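> pasted the sequence and its predicted model underneath.
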Amino acid sequence: MVAAEGASGLFGYCVVEYTFFEQGFVTMLMVAPSARGRGVGRRLLGAVAASCETQKLFTSTNVSTQLDAAAAASSWVEASRPSPRP
């Protein structure tokens, strides 16, 4: 786990597990509402990517999250996107 803290407390954290085909997988990325939009998520993703113990690091999102923006800002590559439901 990697955490981001400031003078006012915890800004966010990111958890990586190694249970997805024996590769790193971001299971949780949380950023406090007061810290959103300031690059905290991008920096957390960068930190876990730099410390990842495997060749690849994956995550999964749904359309209701802001992780897509943080991942794009961190130069992550989209592996696939499911087709929209009818």
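Thanks, I have the structure now.
> CA only for contacts and neighbour counts going forward, please
Noted.
> mind listing what's buried in stretch 6-23?
11, 12, 13, 14, 15, 16, 17, 18, 23 (16 or more other Cα atoms under 10 Å).
> nearest to residue 45, of these?
Comparing the buried residues of stretch 6-23 against residue 45 with Cα to Cα places residue 14 closest, at 7.2 Å.
> that closest one: what secondary structure?
Using DSSP: H, G, I helix; E, B strand; the rest coil, the structure places residue 14 in strand.
> give me the spatial nearest neighbour of it, chain neighbours excluded.
residue 29 (4.4 Å; Cα to Cα, 6 or more residues apart in numbering).
> where along this protein do the helices fall?
40-51, 67-73 (DSSP state H).
> below is structure B, check it against A:
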Amino acid sequence: MNKVDHIPNISVRENTSKLIRVQVSGPRESETSYGVLVDLTFDEKGRCDSAMRLEWFTKSHCKLEKVEVPNYLDAYFLYAPEWLLAKNNVKYKL
């Protein structure tokens, strides 16, 4: 089983819409936002092999999760409202 590590200091407003879980890469953090690489592509084993662009998401609407993957790079997941993903033109599958 993969070890799951929640990045500290995350907050989600109680009144936001349902959060969508999207795999992202290369997270960066500012005082108020998370910067992540979005629109990932995956290899035949289902591992992320590239990302298309950097987008910023406010901490007040989103949270970020780190999952340790044995013998490979860590995986990151952004939880964001659907309207915010649409605003940033993030591609994802439910």
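Here it is on my side, so go on. Just so it is clear, the structure is predicted and the values come from calculations on it, not from any experiment.
> so what number do they get for TM-score?
Scored against TM-score structural alignment, normalised by the length of structure 1, the superposed chains reach a TM-score of 0.29; 41 aligned residues with a Cα RMSD of 3.4 Å.
> hang on, the earlier thing: mean neighbour count, the helices of structure 1: which tops it?
Mean neighbours per residue, mean count of other Cα atoms under 10 Å, is largest over those for helix 40-51, with a mean of 19.
> please work out which residues outside it touch it.
1-4, 11-14, 16, 29-31, 57, 67, 70-71, 73-74 (Cα atoms under 8 Å, 6 or more residues apart in numbering).
> contact partners for the residue nearest to residue 14 of structure 1?
12, 13, 14, 15, 41, 44, 67.
> got it, and residue 84 of structure 2?
Neighbours of residue 84 of structure 2 in contact, by Cα under 8 Å, 6+ apart: none.
> now the strands: where do they sit in structure 1?
For structure 1, strands defined by DSSP state E occupy the ranges 2-6, 9-20, 23-31, 57-58.
> what packs against the second one?
Based on contacts counted as 3 or more Cα pairs under 8 Å, 6 or more residues apart in numbering; DSSP states H and E, the elements that strand 9-20 of structure 1 packs against are strand 2-6, strand 23-31, helix 40-51.
> nearest residue to residue 78 of structure 2 in space, please, no chain neighbours.
residue 64 (4.7 Å).
> I'd say that neighbour and residue 58 touch.
No. Applying Cα atoms under 8 Å, one finds residue 64 of structure 2 not in contact with residue 58, separated by 10.8 Å.
> residue 25 of structure 2 and residue 38 touch, don't they?
Yes. Between residue 25 of structure 2 and residue 38 there is a contact at 6.8 Å, judged by Cα under 8 Å.
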